[in-house]
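Participant: Need coordinates for the below:
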Amino acid sequence: MSTTTLPVTRETAHHVLWHYGAPGGLQPGRGTETLMVAIDAADLVTVERLRLGFPELVSAMLAAKNDMDGIARLQQIAGAA
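Facilitator: Reported below is the predicted structural model:
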């Protein structure tokens, strides 16, 4: 089951790949990096609250973390696969 429901931009794909240490990743700015750490550490209720303000980033992170092909799909979006 896919958790990515929105189109993910190339930039977001690069950032999420970096967060998970996957090839094709590029380090984001400090604010985005901190937000990704918060999303990754949050419980389900908090993740859904964060999704209200950052739907693309949350969807991409959940795909990378939970979908069997999430990293590969992000690499394809980033042009790294």
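Participant: rest of the way, CA atoms for contacts and neighbours
Facilitator: Will do.
Participant: can you tell me the helix or strand for the residue in the chain sticking out farthest from the centre?
Facilitator: Distance from the C-alpha centroid of the chain peaks at residue 45, with 17.4 Å (CA atoms, centre = their mean). Element membership for residue 45 (DSSP states H and E) is helix 44-53.
Participant: Repeat that for residue 75.
Facilitator: Going by DSSP H and E, residue 75 is in helix 70-78.
Participant: who does that helix touch, helix- and strand-wise?
Facilitator: helix 10-19, helix 55-66 (3 or more CA pairs under 8 Å, 6 or more residues apart in numbering; DSSP states H and E).
Participant: how about this one, so we can line them up?
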Amino acid sequence: MDSITPEVANHVLFHYGRGGYQAGSFTEQIIKAIDMADPANRDKLALGFPGYVAAVVAIQYDPDGVTNLQGIAQGEVAA
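Facilitator: All right, here's what the predicted structure looks like:
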């Protein structure tokens, strides 16, 4: 989770209805694309948006992902 900033964490949490705050329309579309992407396309998106991909992967696949992202969003956990 090295590249996840508090802003990124908040945007991804909001997208998944777990708190945070809404991103701008372009960023929302990026998060949606990452959310829907297969692994090969997600890897391509990671080239331009590594923090967002890391955050989406964390919330989708890590059992502690929501908790970790909430900590990053609140500045309690270093990314």
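Participant: Can you give me the distance of the residue farthest from the centre of the first structure to residue 62 of the first structure?
Facilitator: 13 Å (CA to CA, to the nearest Å).
Participant: my guess is residue 11 of the first structure meets residue 78, correct?
Facilitator: Yes - in this structure, residue 11 of the first structure is within contact of residue 78 by CA atoms under 8 Å, at 7.2 Å.
Participant: Please say which of the two ends up with more neighbours.
Facilitator: residue 78 (21 against 15; other CA atoms under 10 Å).
Participant: Now do the same contact list for residue 17 of the first structure.
Facilitator: 23, 24, 25, 26, 64, 71, 74, 75 (CA atoms under 8 Å, 6 or more residues apart in numbering).
Participant: Next, work out how far apart it and residue 45 of the first structure are.
Facilitator: 24 Å.
Participant: and residue 81 of the first structure, how many residues sit next to it?
Facilitator: Neighbours of residue 81 of the first structure (other CA under 10 Å): 12.
Participant: Quick check: chain neighbours aside, which residue is closest to it?
Facilitator: residue 75 (5.2 Å; CA to CA, 6 or more residues apart in numbering).
Participant: Show me what that neighbour aligns to in the second structure.
Facilitator: Structural alignment (TM-score structural alignment) places residue 75 of the first structure against residue 70 in the second structure.
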